[in-house]
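Q: mind looking at a prediction? Sequence and model below.
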Amino acid sequence: MFTGIVQAKCELLNIEESPGLKTFEVAMTQTLVKGLIPGASVANNGVCLTVTKVLNDKVFFDVMEETLALTNLANLSLSDSINIERSLTFGSEIGGHILSGHVHCQARVSAISRTDSHYNIEVELAPQWMNYIFYKGFVGVNGCSLTVGKVNKTGFILHLIPETLALTNLSELAVGDFVNIEIDSQTQVIVDTVERVLAQRGIS
């Protein structure tokens, strides 16, 4: 489990391709690597990956074919920045909202508005996922716990603060890029339950 509070953006040093998977080599800080062992879970752009090897300050992850198909990890190139969060430990402060690291889909960046007073990103989302997006609700974007801004028929707006931009790779996004989206699990359960009850009662 994760909190959606990204701890660092780390450089992708190498990608080794094998049948059905890619192995990522990621440079991490000594603080992030401390106590990290093979088998541990780490969120990479919001995707829960298992550590396969730790070599000094370099950490290795195997990314399976299905994960590559569903997430933006398939689009990464050498030297790209990855949002990193280690898994939640007992007693940790939860500053965002609970994330599983299981990405539901990707959203396309459709507009970026940057002025002296704001930094807004607008994304487009497939219709079936818009049912779970609500104004002021939670959403995981590249592993970041964010609050949903204005919602329209095809997507929603994110209002980003300087701290988020400094600590994550969201500041590096351009129009046309894709971000990983994890829907808030509680919202999904509530919406699906209400829809099922209404359907059983013949109410549309």
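A: Perfect, thanks for sending it.

Q: C-alpha from now on. contacts and neighbour counts both.
A: OK.

Q: count of neighbours near N75?
A: 11 (other CA atoms under 10 Å).

Q: no, scratch that, I was asking about R201
A: Going by other CA under 10 Å, the residues that sit close to R201 add up to 9.

Q: and it, how far is that from Q128?
A: Distance, R201 to Q128, using CA to CA, to the nearest Å: 22 Å.

Q: got it, and I37?
A: For I37, the distance to Q128 - CA to CA - is 38 Å.

Q: what about these two, which has more around it?
A: Neighbours were counted for I37 and for Q128 using other CA under 10 Å; I37 has more, 14 against 7.

Q: the more buried one against K53, yeah?
A: Yes. Using CA atoms under 8 Å, I37 is in contact with K53, at 7.3 Å.

Q: T29 against L36, yeah?
A: No. Taking CA under 8 Å as the definition, T29 is not a contact partner of L36, at 11.4 Å.

Q: so which of these two has more stuff around it?
A: Shown here are T29 and L36; by other CA under 10 Å, L36 has more neighbours (16 against 13).

Q: quick one: contacts for the nearest residue to that one once chain neighbours are set aside?
A: Spatial nearest neighbour of L36, chain neighbours left out: V54 (7.4 Å); criterion: CA to CA, 6 or more residues apart in numbering. Counting by CA atoms under 8 Å, 6 or more residues apart in numbering, V54 makes contact with V33, L36, I37, P38, F60.

Q: among the residues you listed, name the ones in helices.
A: V33 (DSSP state H).

Q: report how many residues lie close to Q30.
A: Q30 has 11 neighbours, counted by other CA under 10 Å.

Q: got another, please set it beside the one above:
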Amino acid sequence: MFTGIVEEIGKIESISRGRNSAVLTISAEKVLRGTKIGDSIAVNGICLTVTKLMNNAFQADVMHETLSRSSLAEAVKGSEVNLERAMAADGRFGGHIVAGHVDGTGTIAGKKKDDNAIWYKIEASPHIMRYVVEKGSITVDGISLTVAKVEDNNFSISAIPHTVSQTVLKDRKEGDIVNLENDIIGKYVEKLLYVQDEETNGLIGARQKDNTKKSTITKDFLAKYGY
């Protein structure tokens, strides 16, 4: 698990591409401290497993599913990436719960400065937008950010100069692709509120059909207990 608080910016030193996969070599310093082979590091919000350690770099495998869902498919040698180690059990929870499992990508549709903040408008598909709520959390390229505005097919975030300067947001411009991960809590709440239908989703076995019933957890129930 991660928190979306980027520790440093790394650089892709090499990409070895296979037919449907790739091996990345990424230069870094801070995230290598205490890191062992098999540990997890979020690379632009994507949870990758360290397979090899060098003096100032690490290697990680990227599978077909990850390439198809993320901006790593467009990565090139020299690209800068946000890096974060998995959260330590005794660490500070500075952002929000980030799994490192990217839901899809979005496109930066606008960027403007507003006094000491920088606004980014990001267009996203309906399966991303359904979980985006104003004042809620979203992960953009591994950065935990607060949603400032929501429209039909896009949302906006307002970032402070420190966040921009310490992450790859500083280089993001209109038309760039970014990795997006929705707040996982919203997905769990939806799962509890709405039982998947067998005919449309094929997730409930035939033997369970007669025993399937609607969840008793309601919005009023969640509100009563502080959700």
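A: In hand now; what should we look at? Worth saying up front: this structure is predicted, and the values here are computed from it rather than measured.

Q: TM-score them against each other, please.
A: Overlay of the two chains. TM-score (TM-score structural alignment, normalised by the length of the first structure): 0.92; 199 aligned residues with a CA RMSD of 1.8 Å.

Q: double-check that the residue nearest to L36 of the first structure belongs to a strand.
A: Yes. Per DSSP: H, G, I helix; E, B strand; the rest coil, V54 of the first structure lies within a strand segment.

Q: any idea what L180 of the second structure aligns with in the first structure?
A: Using TM-score structural alignment, the equivalent of L180 of the second structure in the first structure is I181.

Q: what sits against K77 of the second structure?
A: I12, E13, S14, I15.

Q: packing partners of the helix or strand hosting the second one?
A: Just to be clear, that refers to E13 of the second structure. In this assignment (DSSP states H and E), E13 of the second structure forms part of strand 8-17. Applying 3 or more CA pairs under 8 Å, 6 or more residues apart in numbering; DSSP states H and E, one finds that strand 8-17 of the second structure contacts strand 22-27, strand 80-85.

Q: deepest of those strands, which one?
A: Highest mean neighbour count of these: strand 80-85, a mean of 25 (counted as mean count of other CA atoms under 10 Å).

Q: now do that strand against strand 8-17, angle only.
A: Angle of strand 80-85 of the second structure versus strand 8-17, following axes from the mean of the first three to the mean of the last three CA atoms, to 10 degrees, is 110 degrees.

Q: and strand 80-85 of the second structure, how far from the first structure on average?
A: On superposition with the first structure, the mean distance recorded for strand 80-85 of the second structure (mean CA distance after the TM-score superposition for the first structure) is 0.4 Å.

Q: by contact count, what packs against that strand?
A: For strand 80-85 of the second structure, the packing partners by 3+ CA pairs under 8 Å, 6+ apart are strand 8-17, strand 40-43.

Q: with the first structure overlaid, how far apart is the strand holding E13 of the second structure on average?
A: Mean for strand 8-17 of the second structure is 0.9 Å (mean CA distance after the TM-score superposition for the first structure).

Q: which residues touch the residue nearest the centre of the second structure?
A: Central residue of the second structure (CA atoms, centre = their mean): E181, 3.3 Å from the mean position. If you count contacts by CA under 8 Å, 6+ apart, E181 of the second structure has them with G45, V98, G100, H101, V102, D103, G104, I138, T139, V140.

Q: wait, the fourth one sits on N44?
A: No. Counting by CA under 8 Å, H101 of the second structure does not reach N44; the two are 10.7 Å apart.

Q: who's more crowded, the two?
A: N44 (30 against 21).

Q: the nearest residue to that one once chain neighbours are set aside - how many residues pack around it?
A: Leaving aside its chain neighbours, N44 of the second structure sits nearest to D141 (4.2 Å; criterion: CA to CA, 6+ apart). The tally of other residues near D141 of the second structure (other CA under 10 Å) stands at 30.

Q: hmm, back to that, quick check: the residue nearest to the centre of the second structure is in a strand.
A: Yes. E181 of the second structure sits within a strand when classified using three-state DSSP.

Q: how far away is it from V140 of the second structure?
A: For E181 of the second structure, the distance to V140 of the second structure - CA to CA - is 7 Å.
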